[in-house]
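In: Prediction below, plus the sequence it came from.
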Amino acid sequence: MHRLLLFSVLFLLTCCSVNAQNKYTPIYRHFTYGTNNTMMANQYLEYILEFSKDYDDPDIYLPPRIWIESDADVTAPLMIVARQKKEMISWQLPLEIEGTNGETNENYTSRTMCHDIIKQYRFAGSKMKVKQENVIVSVTTASVSNVSFTIRVDNQKNFTLELNKEIEFDITPSGPRYFFYNFTSNDTLLSKGDSNYETVILEVTSDDDICMTVSIQNISCPVFDTNQDVTFRGFYETVNRKGGMNIPKYKFPHGFYVVFVAKPDDYACDKGSGSLDSVTNSNRLKRIKLIIKPSITYSDYVKAVLFTLGSIGAFYIIFGLPYFIYSVKKTLPREMAYVDGNFPTTPSARIVRLKISKKTNGTEMTSVQRTTSAISGPSVDVADFDTLAEVDTDRDLRLGRGEPYLVDLARKHPKELTRKSYLYLYNVVTVAIFYALPVIQLVITYQRVLNETGQQDLCYYNFLCAHPLGVLGDFNHVFSNIGYVLLGVLFLIITYLRELSHKDDDFDRQFGIPQHYGLFYAMGVALIMEGVLSASYHVCPNFLNFQFDSSFMYVMAVLCMVKLYQNRHPDINANAYTTFGVLAVAVVLAMIGLLEGNVYFWTLFVILYILMCFYLSVKIYYMGCWSVRDISMQKFRQVWIYDFWSGPVNVIKPCHKARFVLLFLGNLCNWGLAIFAIYKLPKNFPVFLLTIFMANTLLYLSSISS
């Protein structure tokens, strides 16, 4: 009984299988190139379509391109398999393309069959051409209902690119294109020597902002020309309106494919900063212009390098020759005689409040004594003070001058000034070493990753004017920073020679502005490090490591401000540790602003910016004789009362009018920058921070000049 039941089941299954096979019908059709062919398919109908072309047609050597359109549904897509003798590609309709905001479905696609050129050029000098075999396309679907599709096969025009010849074409996310360039076609041009035909520059332009990927691949099958796999081989970059690449022959001796794939959205190009319309627009047809040009010759490299070094050498001679003549004549300042004379007195007098401390019954009491006598002549050096009371008295004397002279602000011993100024040098050298070494290591790693992965988007080169040499992808921009280094060395040499000619501490103490040679050395080292770090940045420039290029610009700007202030206030310069502490905060802010430059960060930054402007204004106005701990209601009341005694207008009248006006104008400029920042929210915070430093340096320089 069981055997009979099993036999019955097997018999029914066999009958059903035979019945199903009878329903499944493969249909063979033969078509020629260049004709549109419309058919209906379902789960029982599979089409095997063969496309052929007359072998006498000159386009027979070009690869076939397949266009197909269908109304199939994603639940039962149309499956397409196209094959030749040794190549095969497959896809489905609707074509699902994954984007940043999800998947999009395309009912129209076009693909180019892989052109096996490598067997033509396997041996150097081979000029043979291979005719294309007939294309066979299989079309099937699992849909129960009929699905309509239209298919056409033709040869791709302008497939082989020519030097200095521009072509135009269209692409879509479902319709990529690729072209072939052959270096051996340049062999006849190599003898001219006017250009470097061993390296070519690929230039791509477009009039729209649709994002696409441009890939350079070997001439081997398969060609990766979809959004999912275009980055799997060769070099690639994203482009919207303009792009380019430098392609050397030694990497692609038999030529290369240039692959163009349109993105389903623009996030890869604008990182979400573009309009929403550009992301959701379904009509993503991109029109492209393509041209290949020869690169510059190696003699052009040599000429550019020699011209740059020659210009800097001429600058050395212009500044070195006068110093040499000056040294030969021995007209050195050591031969100047000391001049006896009285120091100028202050033409105007004002009330000075001197604090006098008394001890009564073990209790220290402080009173304020007023005097209207003008203060003149040099006073005792700060280093000679024995008590804090004497230091406080000196601070009041400094503030008491209506028009202070340089002698009032240059009272410290030269050795003390030298020790403090050299702290700037020690700090800048320490920062340079510990900052530059990781930077150099990082950019070298970037360059290696770029060379190994081919991801050109890792570095924001201007490929149309970037000229590679050796392992460097942008040699000319890296080498352009040699001026920083050589001029920084010249600055250090000048500073050293000048220091040798000023060894008379007593002379420097009595005459002229006290010299801060350590500060000069720090400026020279900062200039050299700017060249090193800027060159490191240009090894692989991108948005995140722009801080490498700007960090020592901050240092140079701040050191220039400190030096300008030292020229007029030698004794009250900022401490080196404080200065570099502020620079460290600036670098941290630059990093945060680069990563999280939102409205909350800008609001916090503007508040800190305004408070810092107010704090520095007070410090400069009182020439360093004011600190936060001096703030108290009792002291404010005393100052207000005694100013009122000297004259009611003195309560609101600034003691130092010129200084007040200059500080007020400087604050107006900084407030303007703060308002601009909170209104515009600039995208590049490090550049804005550098603008603040440079603007204040120029403001202070102009105030000194005036």
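Out: Now that the structure is in, tell me what you want to look at. Residues are numbered from 1 along each chain as shown.
In: From here on, just use CA atoms for contacts and neighbour counts.
Out: Fine.
In: Name the nearest residue to residue 133, sequence neighbours excluded.
Out: For residue 133, ignoring the flanking residues on the chain, the nearest one in space by CA to CA, 6 or more residues apart in numbering is residue 84 at 6.4 Å.
In: Name the next helix or strand downstream of the helix or strand hosting residue 428, please.
Out: Assigned by DSSP states H and E, residue 428 falls within helix 414-453. Next along the chain after helix 414-453, taking DSSP H and E as the criterion, comes helix 475-479.
In: Counting by contacts, list what that following helix packs against.
Out: Packed against helix 475-479, as judged by 3 or more CA pairs under 8 Å, 6 or more residues apart in numbering; DSSP states H and E, are the following elements: helix 517-539.
In: Okay, the residue nearest to residue 133 and residue 116: tell me how far apart.
Out: The span separating residue 84 from residue 116 equals 11 Å under the rule CA to CA, to the nearest Å.
In: Ok, residue 428 next?
Out: Residue 428 sits at a distance of 59 Å from residue 116 (criterion: CA to CA).
In: which one of these two has more residues nearby?
Out: residue 428 (22 against 18; other CA atoms under 10 Å).
In: where do the helices sit along the stretch 501-650 of the chain?
Out: 505-510, 517-539, 546-568, 576-595, 599-621, 633-646 (DSSP state H, counting those that start in this stretch).
In: Structure two is appended below for comparative analysis:
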Amino acid sequence: MLLRSCWKSRHKNSSGPCWIQPGLAALLWLCVTQLGCGSGAVGETKSVVQKDAEFDVTYNDTVTSENQTIYAFNHTVSRNRTEGVRVSVDVLSQGLESPILFVVRQKQAVLSFQVPLILRGLYQRKYPYNHVGRTLCQPPTRALSETQYFFVDVSTLSSQGTNFQLRVSRVESFTLQTDKKFSFTASPSQPQYFKYVFPDGVDTVIVKVNSDMNFPCSVMSIQDIQCPVYDLDNNVAFIGMYQTMTKKGAITVQRKDFPSNSFYVVVVVKTEDEACGGPLRFYPLRPDELIDAGNRSKILDVVVTPAINSKVYVMGMLFCLGIFFSFYLLTFLVACLDNKRVNKKRELFPNPADMSPAETASLLGKNGDGKTPASPYEYGSFADNGSTLSSEAITDSATSTDNNYGYMERSLDSVGRSRQESLSSVEEDDYDTLDDINSDKNIVRTKKFLCVSDLARKDKRVLSKKYQIYFWNISTIAVFYALPVIQLVITYQTVVNVTGNQDICYYNFLCAHPLGALSAFNNILSNLGYVMLGLLFLLIVLKRDIVHNRAMVRNDLNALECGIPKHFGLFYAMGTALMMEGLLSACYHVCPNYTNFQFDTSFMYMIAGLCMLKLYQKRHPDINASAYTAYACLAAVIFFSVLGVVFGKGNTVFWIIFSVIHILATLLLSTQLYYMGRWRLDSGVLRRMVYIIYTDSIRQCSGPMYIDRMVLLVMGNIVNWSLAAYGLIERPNDFASYLLAIAICNLLLYFAFYIIMKLRSGERIKCLALVCILFTAVVWGFALYFFFQGLSTWQKTPAESREHNRDCILLLFFDDHDIWHFLSSIAMFGSFLVLLTMDDDLDTVQRDKIYVF
């Protein structure tokens, strides 16, 4: 069949080459030399000349279809020493109709290539190269020393004489040394590869290839010691591990993957730069058009360094566990001290719910003057008479709040007063005594100054069940979300390990420590803090929940009528979300890339949303959003996040639509917050808006009734409109981070407003909450610093992402992003503690004296 195909090819195109697959190069040589497939007749004898050749000598010769030259080389191969052999060829003639075929025959391999070498790029564009250099693979030898022969056969089907130059030389420093940098030059037609042998005691190494030149785009590959070596742009991805690179490339190699305890480091320069994010070249007008590739030589250097050993792995894991277990220990000590303080207080001052009125009066006589405590807090500059509080009133208010024993604030009359009466936050003179004043929410919520008792009128058991739905819903979401995510990332990791394609995952390759099948175990381990601290927060909330339920069972007046109403469902949901953030972030870092970014961000949106809901719930327990509404809104946010990443890059239509939706959502939420749900969205909403603006603002020239809320909402609208304008103008590439920035800005704005209004209302922040606020702020500052280091980014090509890679900075095991994981998990835990403890100072203050803002 081979002879028949050769015969047909000769008669079909007498001036063209006899094309046969590269794997049959030896048979091609047989066809050319013995049968004379060329311009002559079948069976025509071709002139064959064999020459003994030497290394490092340049041979200038001419070849035609009527002659063939064979260059015979021999060299001594030692088992303990490996020398590279490189064949360099230059074709000096121009406008060749047929290329020159070079066939290198070795003991266990055959290498063939044509000159000009035609390499194909995107859209099958063709790039010719007249200068070709190839390194011969080195078959292993069992003898201590032996002489090996190889032959270079030169032939062509061109009837015209073609001039060429041939040079065979030994490659200096063919075997790479540990921690020793070696520089070299490569091009698409002159790839380079070198051998590395694992030294004794080293099981893992990191191969680093660097260059000062962004382009041309290159590929580095790690291949086993075998022939042939795949060292061209069109076949370098066939075997081993490989990755594209511009300035930096790094691959971690383990001894267990290479039975021969050695491997080749192959560096290939690509014919085009699209894979590295470079500019697209023009499309050829004709399919057979040859494009001048220009100068695509690139200077690189390679160095092989030992990776960390098992001791560093153990130290890294112990360090990670030690940090977060210390929070468990600290929490345990604080809980012990708190229990000791509470027990001591109970011994000195029994609960007034278990005492008679006479005993309570006697107790007040011993510890105070028996007077009724200071009048309810007022809003400073927002008081009804428009004047600020006097210094005496503020002092009395602060003094009553500083008292650690809540029942000492309450006079004998207030103890005996009915519970329904105590829930009223205003005097009878302030309103008409209608029957529905205490039942109609539209009347209650129109008061100028609302108190928590006005918005905590629903049955506690109903509200508790309502807010517990947050926890059960997020638990259900977590299960159905996490299982397919885990399955998917396992598939990603398997594909990376099987194909060897290092461009699939965006690691920090200079600090990616493998363990088992995982390529970057350190990035996964550093997410342990989210899980451990999320679980710790759940335990803290559970303890508070149990203590509160016990107080309710024994009818503790402080639990029944004082402080912010205790609803723990949202806290449970926040702790669960923090744990899921750790799990999904770990899944994302199994193989971080463009298609699974939402694993790392979905629960970040949920955490931000739940925190804002919890802040609002503190002063508005009756009118907070239901779990179904809240999670539906968060699902919409995640949906837009996916759309933004897929379609948002440079898409003007998408950014216009998103900005309009963002502004409309801000306006609708502002209206909902300002009127506390006392409005409806229907066809007449615009007419009512115009009527309110005309009657209140134009005719009466009256200012807003709820000044505090108006200040917050105006600031919120300014921030959100500014963010929408920024997105529309700049169109940031990282849409997921942009959306997260919107959520965080709104959360910080609302939190700052809450703290300011709390202090202006005469309330104070206890020592524990103040310590948590300061500690959390400092940790967030350091965490954000490490977050913005940007060690990798899936917004760019894998090669461009690797330009940001950096070495480990902590214990030779963790990089900047791992430290971000540590600090952000601690900061989130601290933020949750702030929300949990910031209103502890109100636990002994009646709800009709706690203002809503």
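Out: On my side now, so go ahead. If you're wondering where the values come from, they're calculated on a predicted model, not measured in any experiment.
In: So after superposing, what's the score?
Out: The TM-score (TM-score structural alignment, normalised by the length of structure 1) is 0.83; 635 aligned residues with a CA RMSD of 3.2 Å.
In: picking up where we left off before, and the residue nearest to residue 133 of structure 1, what's its match in structure 2?
Out: In structure 2, the residue paired with residue 84 of structure 1 according to TM-score structural alignment is residue 106.
In: Surely that match is in contact with residue 151?
Out: Yes: the pair formed by residue 106 of structure 2 and residue 151 meets the contact definition of CA atoms under 8 Å, at 6.9 Å.
In: re earlier: right, and the helices of the stretch 501-650 of structure 1 - which one's nearest residue 390 of structure 1?
Out: When those are ranked by distance to residue 390 of structure 1, counting by CA to CA, first place goes to helix 633-646 at 19.1 Å.
In: after that closest one comes which helix or strand?
Out: As the chain continues past helix 633-646 of structure 1, the following element, by DSSP H and E, is helix 657-680.
In: how big's the offset between the helix or strand following that following helix and structure 2?
Out: Using DSSP H and E, the helix or strand that directly follows helix 657-680 of structure 1 along the chain is helix 685-705. Between helix 685-705 of structure 1 and its aligned partner residues in structure 2, the average distance after superposition works out to 1.5 Å, using mean CA distance after the TM-score superposition for structure 1.
In: Need the nearest residue in space to the residue most central in space within structure 2, chain neighbours excluded.
Out: Within structure 2, one residue has its C-alpha closest to the average C-alpha position: by CA atoms, centre = their mean, that is residue 600, at 5.6 Å. Distances taken as CA to CA, 6+ apart put residue 585 closest to residue 600 of structure 2, at 4.6 Å, once the chain neighbours are dropped.
In: Alignment lookup: the one you found to structure 1.
Out: Under TM-score structural alignment, residue 585 of structure 2 pairs with residue 534 in structure 1.
In: Distance-wise, check that match relative to residue 129 of structure 1.
Out: Residue 534 of structure 1 sits 49 Å away from residue 129 of structure 1, going by CA to CA.
In: Of these two, give the one with the bigger neighbour count.
Out: A count of neighbours by other CA under 10 Å puts residue 534 above the other of residue 534 of structure 1 and residue 129, at 27 against 13.
In: quick one: contacts for that one?
Out: Each residue near residue 534 of structure 1 by CA atoms under 8 Å, 6 or more residues apart in numbering is listed here: 478, 481, 548, 549, 550.
In: The third one is in contact with residue 531, isn't it?
Out: What it means is residue 548 of structure 1. No: when contacts are counted by CA under 8 Å, residue 548 of structure 1 is not listed as touching residue 531 (10.5 Å).
In: Looking at the alignment, what corresponds to residue 573 of structure 2 in structure 1?
Out: Checking with TM-score structural alignment, residue 573 of structure 2 has residue 522 as its match.
In: Going by the alignment, residue 594 of structure 1 corresponds to which residue in structure 2?
Out: Looks like residue 594 of structure 1 aligns to residue 645 there (TM-score structural alignment).
In: Pull the number of nearby residues for that match.
Out: Other residues near residue 645 of structure 2 come to 18 when the count uses other CA under 10 Å.
In: try residue 237 of structure 1
Out: With neighbours defined by other CA under 10 Å, the count for residue 237 of structure 1 comes to 22.
In: likewise residue 322 of structure 2?
Out: Summarising burial for residue 322 of structure 2: neighbours were counted as other CA under 10 Å, giving 11.
In: what span of structure 1 lines up against stretch 609-623 of structure 2?
Out: Mapped onto structure 1 with TM-score structural alignment as the criterion, stretch 609-623 of structure 2 occupies residues 558-572.
In: sorry, back to before: ok, the residue nearest to residue 133 of structure 1 touching residue 138?
Out: No: counting by CA under 8 Å, residue 84 of structure 1 sits too far from residue 138 to count as a contact (11.6 Å).
In: mind listing the strands in the stretch 301-450 of structure 1 by residue range?
Out: Counting by DSSP state E, counting those that start in this stretch, residue ranges of the strands within the stretch 301-450 of structure 1 are 352-360, 363-371.
In: Same list, those strands, but as CSV with distance to residue 671 of structure 1 please.
Out: Compiled in CSV, these are given as follows (distance: least, CA to CA, whole Å):
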stretch, distance to residue 671 of structure 1
strand 352-360, 33
strand 363-371, 37
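In: now the strands for the stretch 101-250 of structure 1?
Out: Using DSSP E, counting those that start in this stretch, strands in the stretch 101-250 of structure 1 cover 102-106, 108-112, 135-141, 147-155, 167-171, 177-181, 196-206, 212-217, 235-239, 242-248.
In: in the third one, what's buried?
Out: Judged by neighbour count (16 or more other CA atoms under 10 Å), strand 135-141 of structure 1 contains these buried residues: 135, 136, 137, 138, 139, 140, 141.
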